[in-house]
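**Q** Quick one, what's the 3D model for this:
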Amino acid sequence: MTNFFVADVSSHDTIDAAALPQIGAVIIKATQGTTYVNPKCNGQYAAAKAAGKKLGLYHYASGGDPVAEANYFISNIKNYVGEALLAIDWEGYQNAAYGKNANWVKQFVTRVHELTGQWCLLYTGADGARECANVKDLCGLWFAGYPYYPGTKKMYPTFTVPTKFPYSTAPWPTYTLWQFTSSDGTKDMSISNMPLESWEKFIGKAIAPVPSPVPTKTVAQLAAEVISGKYGSGNARKAALGSQYAAVQAEVNRQLGATSKPAASKPAPAPTGKKAGVWYAQNGTFTLGANQQIWLRSAPLTGQKIALMHSGHEIKYNAYGYFNGYVVIRQKRATGYGYIATGTASGTKRTSYWGNFK
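**A** Below you'll find the model as predicted:
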């Protein structure tokens, strides 16, 4: 595993958030200033350790006496020294020294090193990195920068890594970790710039690991995200996926059970003024076309599989709707409903048919 996800948790998070299955490591807020200890720290640490995660602890700078804050941090996490990577959180909120004392972080990390033999990772943004230039040879950089998800003014989803790093880390040559999202305030998530096996090697070191490329996603992973609606439909999806569009779309169709493109047949009446994600009442029968296998599911596109429908199968339905680039019909069953995709759509305009309607 080259790059891996790193969660940042504090008292705002649950105990279980420190042991998310998707992450390789967790860095837990331990202290702030000289008066605050995260009441969930020990529980979060234990949960992460039991789940086999790499471990880290951080202190949030309040901007008081840096030596006193370093002493307070280590006195509260001394049982974990040598096992956990240590970090200092340097940002403007609730920090009286931010932007006013360029030596604060150096004094703090030097004192931590005196007490533990470890150098801290520095968590900060572009402004903080420039302010703390005097520790660039002592501390690896945990960079905070949140680009917008393409076509939106929202942050990236928690486990969707941006394809580019659009910031300067100067005077650091690169970052060790990049916190690329807080999912608009709900979950902080970072991606590493080092292999997982380097975590312990980095504990106590003054030099950031050699970076490796941010991982690209497989066609199957992109297809799963398409089905969940992350890339929209039609031209928006084509633009987002670029040269991978054809391969990803073929995988999407395979995952949904559409194994070939049937000849166009008589369409259902073309909708006008419709909205995506809304059910419209319509009674009819859908018959699967030649060489088709499509799953009937408990929810549109991603629900549990109920039955595999084959060519010639007839599905009586009482409503249809447009969901994430597909036209889906709804079948009344003894216990609830079954749902099956009948072809692709661009917005609320059907673009293909996987069978016949009557």
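
**Q** C-alpha from now on. contacts and neighbour counts both.
**A** OK.

**Q** Give the full set of residues in contact with residue 124.
**A** Applying Cα atoms under 8 Å, 6 or more residues apart in numbering, one finds that residue 124 lies in contact with 89, 90, 91, 141, 142, 143, 144.

**Q** next up, for comparison:
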Amino acid sequence: MFGIDVSYHKGNIDWNKVKPNINFAILRLGWVGNKKNHSLDSKFEQYYRQCKKLNIPIGVYVYNYCNSEENARDGAKWAIDKLKNKTLELPVYFDMEDESIQNLGRDKLTSICIAFNTEIEKTGLWAGVYANLYWYNNYLNKEEIKKRYTTWIAHYTDGTDKYKGEYDMWQNSSTGKINGVSSDVDTDYLYRDLISQIGNIKPTNPNDEILRLANEVISGKYGNGEERKKALGDKYAVVQDKVNELMAERNEITYVIKKGDTLSGIAKKFHTTVKELARKNNIKDINKIYAGDVLKI
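**A** Okay, here's the model as predicted:
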């Protein structure tokens, strides 16, 4: 699928002329910064209304200046508020490219991405990460980002299938010519059918779905390890965080499984039995436990 991404720099767009030439559009929602310094793109509301009127599938991107996880979480909450009562057919992309933050280091920048996207995912929206090829290779933990989120890469070169199978979307040019846009425009190839996967979604109360899923996990509905990850899909990380939070609030004794642990060893450490641990945690095979899972003791 072929599309464009735009911000206020494109001025007034004739979307009626644009529509026959694209399958989707990614609109800049705005930018987020530090100390609650966030700003809505001056053309976002206009572009959103016009695309909706013409049934053009849309996603949004949020340009990032945040230099900490706390600021990124606040920026995400601002973005969620601006998307209230709006529907998206494509993800909310966190745009990582600003020079002012590039020296924070891979781990810190990746953690900032996760902080922002976790808040986005709590609402039921899909979260993604946008960066150019150099940023992905030098400033982010690329494999961790790709494992957690849908990815959008910028690299201006020839072809149409350059990154098919490696990234979900490729921004291939900043000098595209599209009837209805008066100046050069960014163009993109979407390889993964996210529009069908996502459907029309809008932000919900961040606590609703995640809380329900977390309580179902605690009740044993989704099993453990790979079974749970498969059942929860892209929501696994945020649901597991909520599970840990709920279990702490309930004053339950818990233990995070580490690499090399055995159920018998954990049982001995906490003066309980393998049978009791298996019962409490709905473990079907006592020889299969997974690092990172949380056990109720």
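
**Q** Mind checking which of the contacts of residue 124 of structure 1 land in strands?
**A** Helix and strand membership here follows DSSP state E; of those, those in strands are 89, 141, 142, 143, 144.

**Q** Let me know the closest of those residues to residue 329 of structure 1.
**A** Within these, distances to residue 329 of structure 1 taken as Cα to Cα reach their minimum at residue 144, with 44.1 Å.

**Q** how about the counterpart of the closest one in structure 2, what does it touch?
**A** Alignment note: residue 144 of structure 1 maps to residue 154 in structure 2; criterion TM-score structural alignment. Contacts were defined as Cα under 8 Å, 6+ apart; by that measure residue 154 of structure 2 touches 130, 131, 132, 133, 170, 171, 172, 173.

**Q** Using the three-state scheme, assign the last one.
**A** Think residue 173 of structure 2. Following DSSP: H, G, I helix; E, B strand; the rest coil, we place residue 173 of structure 2 in the strand state.

**Q** what residue of structure 1 takes the place of it?
**A** Structural correspondence for residue 173 of structure 2 with respect to structure 1 (TM-score structural alignment): residue 181.

**Q** In contact with residue 220 of structure 1, which residues are there?
**A** Applying Cα under 8 Å, 6+ apart to residue 220 of structure 1 gives the contacts 248, 251, 252.

**Q** What remains of the residues you listed if I keep only buried residues?
**A** By the neighbour-count criterion of 16 or more other Cα atoms under 10 Å, the contacts of residue 220 of structure 1 include these buried positions: 248, 251, 252.

**Q** Which ones among those residues lie within strands?
**A** Judged by DSSP E, these include no members of strands.

**Q** Is it possible to get a markdown table of these that adds distance to residue 46 of structure 1?
**A** Compiled in a markdown table, these are given as follows (distance: Cα to Cα, whole Å):
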| residue | distance to residue 46 of structure 1 |
| --- | --- |
| 248 | 40 |
| 251 | 40 |
| 252 | 39 |
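
**Q** What is the aligned counterpart of residue 80 of structure 2 in structure 1?
**A** In structure 1, the residue paired with residue 80 of structure 2 according to TM-score structural alignment is residue 74.

**Q** number of nearby residues for its match?
**A** 20 (other Cα atoms under 10 Å).

**Q** Excluding sequence neighbours, find me the nearest residue to it.
**A** Of all residues beyond its chain neighbours, the one nearest residue 74 of structure 1 is residue 112 (7.2 Å), with distances taken as Cα to Cα, 6 or more residues apart in numbering.

**Q** same check, this time on residue 110 of structure 1
**A** The spatial neighbour of residue 110 of structure 1 that comes closest, neighbours along the chain excluded (Cα to Cα, 6+ apart), is residue 119 at 7.5 Å.

**Q** Can you find the partner of that neighbour in structure 2?
**A** Superposed on structure 2 with TM-score structural alignment, residue 119 of structure 1 falls opposite residue 126.

**Q** hang on, its match packs against residue 89?
**A** No: using Cα atoms under 8 Å, residue 126 of structure 2 and residue 89 do not qualify as a contacting pair, with a distance of 9.4 Å.

**Q** intersection of neighbour lists for the two?
**A** Between them, residue 126 of structure 2 and residue 89 share these contacting residues under Cα under 8 Å, 6+ apart: residue 198.

**Q** Find the nearest non-adjacent residue to residue 111 of structure 2, please.
**A** If you skip the residues right next to it in sequence, residue 111 of structure 2 has residue 69 as its closest partner in space, 6.7 Å away by Cα to Cα, 6+ apart.

**Q** Read off where stretch 212-228 of structure 2 ends up in structure 1.
**A** Residues of structure 1 matching stretch 212-228 of structure 2 by TM-score structural alignment do not exist; the stretch lands nowhere.

**Q** What is the end-to-end distance of that stretch?
**A** Distances were taken as Cα to Cα, to the nearest Å; on that basis the terminal residues of stretch 212-228 of structure 2 are 15 Å apart.

**Q** try stretch 294-314 of structure 1
**A** The separation between the terminal residues of stretch 294-314 of structure 1, taken as Cα to Cα, is 12 Å.

**Q** In structure 2, which residue range corresponds to that stretch?
**A** With the alignment judged by TM-score structural alignment, no segment of structure 2 is matched to stretch 294-314 of structure 1.

**Q** quick one, helices of structure 1?
**A** Using DSSP state H, the helices of structure 1 run over residues 41-50, 66-77, 104-116, 126-131, 199-202, 219-228, 234-241, 245-256.

**Q** What lies in contact with the last one?
**A** For helix 245-256 of structure 1, contacts defined as Cα under 8 Å, 6+ apart pick out 219-220, 222-224, 226-227, 237-238, 241, 259, 294-295, 301, 341.

**Q** Specify which member of these is nearest to residue 46 of structure 1.
**A** residue 224 (32.5 Å).

**Q** How about the closest one: what's its closest non-neighbour residue?
**A** residue 252 (7.2 Å).

**Q** Quickly note the distance from the one you found to residue 280 of structure 1.
**A** With distances defined as Cα to Cα, the gap from residue 252 of structure 1 to residue 280 of structure 1 amounts to 25 Å.

**Q** what does residue 235 of structure 1 give?
**A** Distance of residue 235 of structure 1 to residue 280 of structure 1, computed by Cα to Cα: 24 Å.
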